[in-house]
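J.: mind looking at a prediction? Sequence and model below.
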Amino acid sequence: MITPEERRLLEQLAVDEITFAIPAQSFAISCAISAEEALPVVTEFALRIAYVCGNLAPTQIQDFFGFSKKETDAVIESLLGERLIQWSEDHLELTSYALARFQDSSDNLPRFFKIQDWSAEVVFDLISFSPALRPNRLKRVRSQVELATRNLDKQSRTLQFAEQSFQQNFRQICAKEKAEIYKISAVDPGERFSIPLPCVFHLDLNGQVGVRRAIDDESFGSRLEISEAITDALANHDRSNNESLRDFIGTFDDELLGRYVSDDSFDLRRYVQDVHLTKVCGYDDGRITPVLGALHLRRNSALLLERIGAELIPADPPPQGSDGDDAAKEAHGEKAAPEVKHWDALWWAPQSVFWARSRSARDLVQKLDRLLEPQPNGPSPQAGGVRVVVPGDRRLSRERFSVYRDQFPRLLGADISLMNGNLELLLVPELLVCAMFHFHLAHQAVAIPFGFMSSHPDHLRAVSALVSGRVRAKPDAISAAREEGGLEVVEDLQALIDRLSTSAVVATPTKDGRPRLTVKKSE
């Protein structure tokens, strides 16, 4: 059982969340089951008499219970129909089945099983072929990372594995107590779908710095086959180096991060402990906040929304009626309509196949859109919102778009790399920027994002200069995810880039040939 303190520490050390898609299928299963049931009182007593006496006449049953002949005949017919008694000349005696029930009982109380029909729809995941009770069902969602089984035989023989698993897990599937499968009559395959499985990745500072994953799901968290499938899904992906970390520090004049760089290495452990756990170190400027982990993580998402909401509130709102037109309207008894400003945002992704592979990333964009696009009188054609740019090779743009098409409504691609693809930016021009460097550990597929959230004018100008300079140097590098309205979307982004260019200062160029950065091992 995890303690509240341990849970708080894990939340502080969370660096990413990825939703995996477990392939699953429903099966309509029909069978006969033998269920142990208590016998009616009269039936049980009649059997006890027959067991004690060895045999009995119908008149003895009638006299013992005070039944009429019709009632006695009904009891006898019921016992005969259930194979509990049989005729022996003109007397009744227990069948071998009923006699065995008495003999197998330690208290001389017979337990009998009744054969009855049972049918239900049962869902199995197609990796471990374990039953999934009341799962969330989704059609194929490309933003989730799909899992696959190592056992190819399970892919081609789903019916056989489903029936085998049903037999092994029947007690878990069937709600009836002390029921057993008597005979399976049909196993019919149904629809295939995916079961979403969120997985949170935490920094592990014990020993050598690493990443540990945690699945908060009782059904799948302990299944070895699922764990192996996640390991396979994370493997065999290119990992970037950390050479551009010095560029990141230089571009934003980040003296705090610079303290932890020495001998061409970055002391990630000490940085996390000092800045994010103990908080003994931080930025001197209150407009700058250190950030650890993916922006769509719950704690970072809440911080980001709160900060933007606070920045959207003017420090000194103008007095009512100060404007000449408003004053004229007031003089005629008319109330001036409040001016609603729409804000644009640009979310430039890093080059990582696992970036924003979670529903929480989509939720963050939707919340940001609502915050940046106030529409009291209905939708506006000049509405702002978040433009998401996913960088990468143009040859892979179609695959890249298919991954994020269901995540982000305003999705674009860019054949442009910012700091070797390690830089992530979420910019609300003239308001706030989140600049995150994705640091890669050896033998770890999940990067460690860290950086800052800032409303400092120097940071806003530096980001504007960096993005606008790279895009204007390669204007044909931008492409839209959707053909319909694609040209307008690209032009809209170009207009935003032009705005960044006019407000930016010339950024100091970075030097080439930076030494490779590694994690500094603690003494």
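T.: On my side now, so go ahead.
J.: drop to CA atoms for contacts and neighbour counts, all remaining ones
T.: Will do.
J.: how far away is Arg362 from Gln407?
T.: With distances taken as C-alpha to C-alpha, to the nearest Å, Arg362 is found 5 Å from Gln407.
J.: higher neighbour count, the two?
T.: The residue with the greater number of neighbours, taking Arg362 and Gln407 and applying other C-alpha atoms under 10 Å, is Gln407; the counts read 25 against 19.
J.: if I pick the most centrally placed residue in the chain, what's in contact with it?
T.: With distances taken as C-alpha atoms, centre = their mean, the chain has Pro198 as the residue nearest its mean C-alpha position (2.8 Å). Pro198 makes contact with 17-20, 215-216, 358, according to C-alpha atoms under 8 Å, 6 or more residues apart in numbering.
J.: out of these, who's nearest Glu191?
T.: Phe20 (19.2 Å; C-alpha to C-alpha).
J.: doesn't Val145 make contact with that closest one?
T.: Yes - look at Phe20 against Val145 with C-alpha atoms under 8 Å: they come within range, at 4.6 Å.
J.: is it true that Pro391 touches Met419?
T.: No - between Pro391 and Met419 there is no contact under C-alpha under 8 Å: 11.6 Å.
J.: who's more crowded, those two?
T.: Of the pair Pro391 and Met419, Pro391 is the one with more neighbours under other C-alpha under 10 Å, namely 24 against 18.
J.: can you count the residues close to the closest residue to the more buried one other than its chain neighbours?
T.: Closest residue in space to Pro391, ignoring its immediate chain neighbours: Ala414 at 4.5 Å, by C-alpha to C-alpha, 6 or more residues apart in numbering. Other residues within reach of Ala414 by the criterion other C-alpha under 10 Å amount to 22.
J.: got another, please set it beside the one above:
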Amino acid sequence: MSAAERNEGRLLIDAIDFQVPCRRFTIKANVTRDHQMPVVDEFVLRLLRVVQRIDSRRLAGYFGFTAREMETVLLELVERGLIESDDEDLYLSPKGQDLFKGLTDGELPRLASVESWTEGVWFDLISRNIMTPERFRPVSNLLAIREQLGKRQIPEKFAREAFEQNFHDYARRVRHHPDADRLAIYSVSEVEAGIYGYQPMPAQCTLDLDAKLESSLRLPFAEADPARFRLLSVAATDAWAMLAGPEQSASGAEDYERLTGDSRPARLTRAEAGAAEWAEAFAMTEKDGEPLLFGASYLDHNIARLCDVMTSVADAQQREAASSIIWLRPGGTAWGRTFKVGEGLQRLRDVLRARGASEVQTSAIVPRAVAGNQRKNLRRLFENGCLTPTSFYPSDLEIILIPGVAAMVVLHLDAGRHGVAVGTITTRDRPLRLMERRLTEALSKTSDRLWSAENA
């Protein structure tokens, strides 16, 4: 197990993407940017500051410039309003003198230029903080945070003041400006309230590997300023706490071992299994070349291992590439509340296409234990979807099958708040054929069809 999967006694077991209710404001602002002036300009101003007054011929002689060269330099400084002249001498203007105010020895005077910004700024309707906008395709499997009563209306005055007060954070975190600390608000000319919508907020679920084996939610978005994002963090944690994992069954462990030949997770299904048994399972991560996978099937490291196995098998096989992916999801409401389901599915598609599959059909099989309002959550991700037959694999068993190539088989164990997924990848021919037969039979029953590409 890599350091990315396990860190400081905590195991990454799931990913969640929240849909946060927001409102967009269009804010027009004039922004000043400090930048270093040309060296010659700087030395002209420094010299004028020391001598106070000097005629242009002596100044040109000091720098070794011709009269025309000196005129070019001075003309630019006059246009910027930094120097002035009378009939005889040049001297610093008040604006030029201001450049040196507050500077310590060795500090360089800097110029400020003004830029016009027109920004679409999203404020969340929970904590009224500025969100980092993302372009994303709305999918119903993400976890929505409900709006709170009385929070929908955000005054334009509030949006203006919040933008001004948090401008440097906005420039750095949202705009990703490389010189955010050199920017400043000169003025805000217009604030206009716009549409309501959602913005995603990624989170991670980790399992504490101490004696309690408790899971918790980590919100990287809020870690920079926990106090400011406290209300949003509480709302996200409450929504996450309401989810439920699949119900653990005795037949799930039996089916898992029968399909994979892997007995390692069996000891973790016992009621008395604690931190010692989990530690022992972590130490047994390899068996006959098949790694023991921890965490949700769609996590990056697990999908990467499945892709590696698919590539190895395809390299060894001299036959037409597989052209379908069948994903039997587990029960409960906690599974798959993230973009990573779609991202993982796309990575599997890409591997098959790289091996010659022109079109890849994707199918989701949903256990009957999943509530009716949750059964079509994957409709935008998979071409086909159906319910499991009445007698089928238990809802704590998950399978990602690439027919004739490989399968990831995952058992969802009763640990933490919503369970922990443990599994392996098998390429053995007999279990693959057994899984393919049962899963394709389930897909062929039109009476249990949830959606299909033909009816999209």
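T.: Happy to help now that I have it. This is a predicted model, so every value here is computed, not measured.
J.: helix or strand for Pro23 of structure 1, which one?
T.: Element membership for Pro23 of structure 1, per DSSP states H and E: strand 14-37.
J.: next helix or strand past that strand?
T.: Scanning forward in sequence from strand 14-37 of structure 1 by DSSP H and E, the next helix or strand is helix 41-53.
J.: for that next one, what is the distance to the chain centroid?
T.: Using C-alpha atoms, centre = their mean, to the nearest Å, we find the averaged C-alpha position of helix 41-53 of structure 1 to lie 59 Å away from the chain's own average C-alpha position.
J.: that helix packs against which elements?
T.: strand 91-94 (3 or more C-alpha pairs under 8 Å, 6 or more residues apart in numbering; DSSP states H and E).
J.: would you mark the buried spots in the strand it packs on?
T.: 92-94 (16 or more other C-alpha atoms under 10 Å).
J.: how about the residues you listed in TSV, adding distance to Gln172 of structure 1?
T.: What follows is the buried residues of strand 91-94 of structure 1, written out as TSV (distance: C-alpha to C-alpha, whole Å):
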residue	distance to Gln172 of structure 1
Leu92	40
Glu93	38
Leu94	35
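J.: wait, which of those is closest to Phe45 of structure 1?
T.: Distance from Phe45 of structure 1 was checked for each of the buried residues of strand 91-94 of structure 1 by C-alpha to C-alpha. The minimum falls on Leu94, at 12.7 Å.
J.: pull the number of nearby residues for the residue nearest to that closest one when sequence neighbours are not counted.
T.: Nearest in space to Leu94 of structure 1, with sequence neighbours left out and distances taken as C-alpha to C-alpha, 6+ apart, is Ile85 at 4.4 Å. Using other C-alpha under 10 Å, the number of residues around Ile85 of structure 1 comes to 24.
J.: got a list of what Ile85 of structure 1 touches?
T.: When the contact criterion is C-alpha under 8 Å, 6+ apart, the partners of Ile85 of structure 1 are 79, 92-95, 98.
J.: ditto for Met70 of structure 2
T.: 56, 59-60.
J.: Glu223 of structure 2 now?
T.: Residues near Glu223 of structure 2 by C-alpha under 8 Å, 6+ apart: none.
J.: how near is it to His168 of structure 2?
T.: When distance is defined by C-alpha to C-alpha, Glu223 of structure 2 is 17 Å away from His168 of structure 2.
J.: now do Thr26 of structure 2
T.: The separation that Thr26 of structure 2 has from His168 of structure 2, given C-alpha to C-alpha, amounts to 18 Å.
J.: and if you look at Ser215 of structure 2?
T.: From Ser215 of structure 2 over to His168 of structure 2 the distance is 35 Å, taken as C-alpha to C-alpha.
J.: cool, and Tyr256 of structure 2?
T.: Tyr256 of structure 2 sits 53 Å away from His168 of structure 2, going by C-alpha to C-alpha.
J.: looking at the two, which one has more neighbours?
T.: Regarding Tyr256 of structure 2 and His168, a neighbour count based on other C-alpha under 10 Å identifies Tyr256 as having more, with 24 against 20.
J.: what is the helix or strand hosting the more buried one packed up against?
T.: Tyr256 of structure 2 belongs to helix 250-260 when elements are defined using DSSP H and E. In terms of contacts (3+ C-alpha pairs under 8 Å, 6+ apart), helix 250-260 of structure 2 is packed against strand 397-402, strand 406-413, strand 420-426.
J.: so which elements touch the longest one?
T.: In other words, strand 406-413 of structure 2. Applying 3+ C-alpha pairs under 8 Å, 6+ apart, one finds that strand 406-413 of structure 2 makes contact with helix 250-260, helix 300-316, strand 397-402, strand 420-426.
J.: sounds good, over and out.
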